[in-house]
Structures are given as C-alpha cells and as structure tokens.
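# requesting a structural model of the entry that follows:
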Amino acid sequence: MSKRHTSNTNLTVISNGQYQGLKVYPRPLSAEYLSAILQTLQAAMNEHPRTFMVRFDLHLPQLNFRDSPVVYDSTVISKFFKSLDAKIQHDRLIKGREGKRVHPSTQRIIWAKERADADTDHYHIAIFLNNDAYNHLGNYNRSGQNLSTKIVEAWASALGLDDYSTRHLVHFPEDTPVYYLNRNAPNYPQTFASAFFRLSYLAKLETKHYGDRTRSFGCSRI
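Model prediction:
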C-alpha cells in the first residue's frame, strides 16, 4: 500500500532506495518528483544524444534578521531560468555571426527549493544542454564568458544584484558538478544511473515547504 506524505497528500512516499530499477537516495522521496526527474532526463537524451548535465545550488541573500519580510517571491527561479536561456541563445547567435559552427541547445531544467535550518531559501538546480554546444563550466572562480559566468549573471539578474555581489550565492559542488551522458557510449547505462541517483536528491521530502501556496519542485515540460 502506498504511503502518502502527511503535509502534502498528493505526494507518494518511497524510501526503499529504488525507483523503476534505478538506485536512488535511501531516504523519504516523492515518487511523483522522481517520475518528473526521469522524464526530464529521458527527454534531454532523446533530443541531445550527447547531453551535458550541470548540478549547482542557488542561494538567496542572507536576511539581516529572522522576521524580515519576504524580499523575493516565487518568480525568482523562473526569472533565473529565463535569463540563463536568453544568455545561452544569445551565445549561439553570436557564434553563428562569427561564422562558427553552431549546435542548437535546448535548456531543460530541474529545481527543488529547500530551507532546512537557514533563514533563507536555497535552490538545488540541474540543467541539461547539448554536449556539442557546451561541454565544460569554465573556471567559476574567475570572470569570463563561460557557462559558469552565465549562471552567475543570470542569478544576479533574477535577484536584481550585480555579478560581484551574487558570485558567493552560486555554489558548484566540488564533487562532480558535471555529468557527460552519451547514449552511444558503452558505459551509458552506468552514467545514466549515476546521474539519476544524483538527481534523486532533489526528490527528497524533508526540508521542503508545504502549505504556503508556493512550489517546492519544478522541471521542464516534456
């Protein structure tokens, strides 16, 4: 018998470490979120057989006091993705004008909003791009026209801050921030399973908000 989440009865809880034959984090996860994650990952691979996946976190500015009013509403994350996609498409346009070979790249996304013990929300993010268009983050400790810089600039745009003030609010994990998924590679089943396991963390139910009329999870429409 399926177990429903006590704070959101629309969500089915699984905690056995498995989902459709794939290994997932062994903690309470949403089956609905896992389904959306799997569909997004499969859609990315169907369009781009060589897909570049990036995992990073976005933090909201630290409030000066606990009872500070909400400064950023739920539109901040959609503003971020819209800005990042605009920068990616502009990059494609500029390279085309320079006579370079341009590979189209559809941006697909997964995000989860959490708070835990902090005073402000943070977002766990995964983006999927065409590996033939983007295949590295670049040095995210320096300025430049690389993908990591575009991510920082897009978050700055969403927050209404300058790039310098925003840089410390974007965190790229030291442990495997990127995944290279190649559907024609011999190790594809293993890399796909590894990527899905990493993404399953975004489906965890603890530290998410329910009952405040805001979304805690989202992904691209297939």
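# make it CA atoms for all contacts and neighbour counts henceforth
Noted.
# okay, buried residues for the longest helix anywhere in the chain please.
Assignment by DSSP state H gives helix 76-97 as the longest helix of the chain. Within helix 76-97, the residues that qualify as buried by neighbour count (16 or more other C-alpha atoms under 10 Å) are 76-77, 79-81, 83-85, 87-88, 91-92.
# out of those residues, who's nearest residue 193?
Within the buried residues of helix 76-97, proximity to residue 193 (C-alpha to C-alpha) peaks at residue 81, which comes in at 25.5 Å.
# dump the residue contacts of that closest one.
With contacts taken as C-alpha atoms under 8 Å, 6 or more residues apart in numbering, residue 81 has the following neighbours: residue 154.
# residues near the closest residue to residue 22 other than its chain neighbours, how many?
The shortest distance from residue 22 to any residue that is not its chain neighbour, by C-alpha to C-alpha, 6 or more residues apart in numbering, is 6.3 Å, and that residue is residue 193. For residue 193, the tally of surrounding residues (other C-alpha atoms under 10 Å) stands at 15.
# for comparison, sequence B:
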Amino acid sequence: MTLSTLERPTLYRYVYHDFGRYPVLEGNCLYHKGYVYKVNATTNSGVRLDILKPILEELDAMTHHYSRVFLSRFDLRVPAGTPVSVSNEWVRLLGKSLRERLGSKLRRPKSISEPIKKFAFGWVREREKAIHEHYHFWIALPHRLVKSLGNVESGVGGLIAEIWMKLTGGNASLVEYAKSSSKYSGHYVIRRNEPETLEGPVYWLSYLAKERGKTQTGKGDRVHSTSRISSVTTK
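Predicted coordinates for the structure are as follows:
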C-alpha cells in the first residue's frame, strides 16, 4: 500500500534481556521507502526490527543490481549435541561456500549458465519446542539465472545439501526446502521499482524475525546474520 502523505516512521519499542536489548515493531505494519508492508506479528510474538531491516536492505541492494530477483528459503538442522558455537560456524561456512561455488566457472550447479558474482542471503537461529537449535536461511539470486531453488539432488538446492552434509557429517534430511502453502509461496520474484512485489516476501521473512525462539547464550553466539552487498552498493 503506497503512502499518501510523507512516509511515517516505523514505531518500535525495546525489549531487554539478560545480555542486551533488541527493537520490536509496534503493531503489524512496516513503513519502508514510501510503502506500507504487513508483517507477521502476533500478540505472543512481535517482529524484531534488528533482524528484518538488514534483510530488506539486502533485498534493496539486489534490485539495484538486478531487475528481477528470485527469493527462497530453507531450514537447516544439526546433529544432536552440536554446540551453538559450532553450528553457527557451520552456517557461516555454508554462506562462504555458496558464494565460492555459485561464483565459480567450473564448480557451480550445471543448471546455472554463468557464474553468479552478486547474491544475498541471511539466517536466523531458533530453538522453540525442538530440543536442538535449527536455522532458517533465505537466499536471493538473479532471476535471469535462477528460477527454482531445485532439490536435494539438483540446482542450488543440491549444492546446499552437498555443502551442509560435508559440514555436519549428516545426511540430506537435515535440509528442508520451502514449500508453497495457503499462507506462503515456496519462492517469490521481486521486481525493481515494483514495491508491491515485496509484500509477500516481507510477510514471509518477518516470520523469521519473530521474537519467539531466539535464544541468547550470553557467549557472543549470533542469533542472526546477513550478507553485506548493501554496504558496497551505490545508492
């Protein structure tokens, strides 16, 4: 929904915990670049702006480089008993390996016709009812080159599974790819200068930014992270 007046500021409040604080959106609307986006906030779990805003900055940077951007996500699990410090390092190495492999002339998936030098990604760490930590990982790629994430055996999805199995010593069941549902699509295409194409992605990704399940260890282990293409993109 386009704003008819000057862009309203996004209202938020701070939530304090034993190891610091984080900003939480007030209500269920986010104001971003003259447009109003609905977010997936509930009475039991608000949306953390410190998680959602860096994601939007990365998606903005992607549409600066590409007129159409493919967005999808997947979930990562880890073997029982894995310390958070170790699993966080695995996720960091996954992002690094994806950047190396997708940008390679020879080692990228066969379905990708040319190296991808610029793409965005990010992750959040959660533990709710599950005994062990798990990770939600999103990835944004040029739609010209990627129109499907693939699966455990092919495409970008196959590359993700290959890397994650090597890092964890586990099997492909530790990776779960997004599926379409009545609430979300399995992937989205974001178009430059068409802010309405961000509506679905913002609502979808705001679920990743929910307060619930974000455990702080007090040992400096990160709860979320993103790539950094927005920091080097010319505005």
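# circling back to that earlier point, next secondary structure after the longest helix of structure 1?
Downstream of helix 76-97 of structure 1, the first helix or strand assigned by DSSP states H and E is strand 108-114.
# who does that next one touch, helix- and strand-wise?
With contacts defined as 3 or more C-alpha pairs under 8 Å, 6 or more residues apart in numbering; DSSP states H and E, strand 108-114 of structure 1 has these neighbours: helix 31-47, strand 122-130, strand 217-219.
# in structure 2, which residue range corresponds to it?
Counterpart in structure 2 of strand 108-114 of structure 1, with TM-score structural alignment as the criterion, is residues 120-126.
# stretch 190-200 of structure 1 now?
Under the criterion TM-score structural alignment, stretch 190-200 of structure 1 matches residues 196-206.
# for that stretch, list every residue counted as buried.
When burial is assessed from 16+ other C-alpha under 10 Å, stretch 196-206 of structure 2 yields the following buried residues: 198-206.
# what are the contacting residues of stretch 105-123 of structure 1?
For stretch 105-123 of structure 1, contacts defined as C-alpha under 8 Å, 6+ apart pick out 37, 40, 44, 57-63, 66, 85, 89, 124-130, 133, 202-203, 207-209, 215-220.
# let me fix that: stretch 178-197 of structure 2
Applying C-alpha under 8 Å, 6+ apart, the set of residues contacting stretch 178-197 of structure 2 from outside is 1, 35, 63-64, 66-75, 143, 148, 198, 200-201, 204.
# ditto for stretch 214-222 of structure 1
Applying C-alpha under 8 Å, 6+ apart, the set of residues contacting stretch 214-222 of structure 1 from outside is 33, 36-37, 39-40, 43, 74, 108-114, 202-203, 208-210.
# please repeat the previous calculation with a cut-off of 10 Å.
Under the criterion C-alpha atoms under 10 Å, 6 or more residues apart in numbering, residues 33, 36-37, 39-44, 73-75, 77-78, 107-114, 123-127, 202-203, 205, 207-210 lie in contact with stretch 214-222 of structure 1.
# pull out the buried positions in it.
Of the residues in stretch 214-222 of structure 1, those scored as buried under the neighbour-count criterion (16+ other C-alpha under 10 Å) are 216-220.
# so of the buried residues of stretch 196-206 of structure 2, which ones are in helices?
Residues of those located in helices (DSSP H): 199-206.
# redo those as CSV? Include distance to residue 173 of structure 2.
Supplementary listing: those in CSV, determined by distance: C-alpha to C-alpha, whole Å:
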residue, distance to residue 173 of structure 2
199, 31
200, 27
201, 25
202, 27
203, 27
204, 23
205, 23
206, 25
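# nearest to residue 164 of structure 2 among those residues?
residue 205 (21.9 Å).
# the closest one reaches residue 55, doesn't it?
Yes: the pair formed by residue 205 of structure 2 and residue 55 meets the contact definition of C-alpha atoms under 10 Å, at 8.3 Å.
# common neighbours of those two, please.
Among the neighbours of residue 205 of structure 2, those also in contact with residue 55 (C-alpha under 10 Å, 6+ apart) are residue 138.
# for the match of strand 108-114 of structure 1, give me the average deviation versus structure 1.
For stretch 120-126 of structure 2, the mean deviation from structure 1 after alignment is 0.7 Å (mean C-alpha distance after the TM-score superposition for structure 1).
# gap between that stretch and the chain center?
What separates the centre of stretch 120-126 of structure 2 from the centre of its chain is 5 Å, taken as C-alpha atoms, centre = their mean, to the nearest Å.
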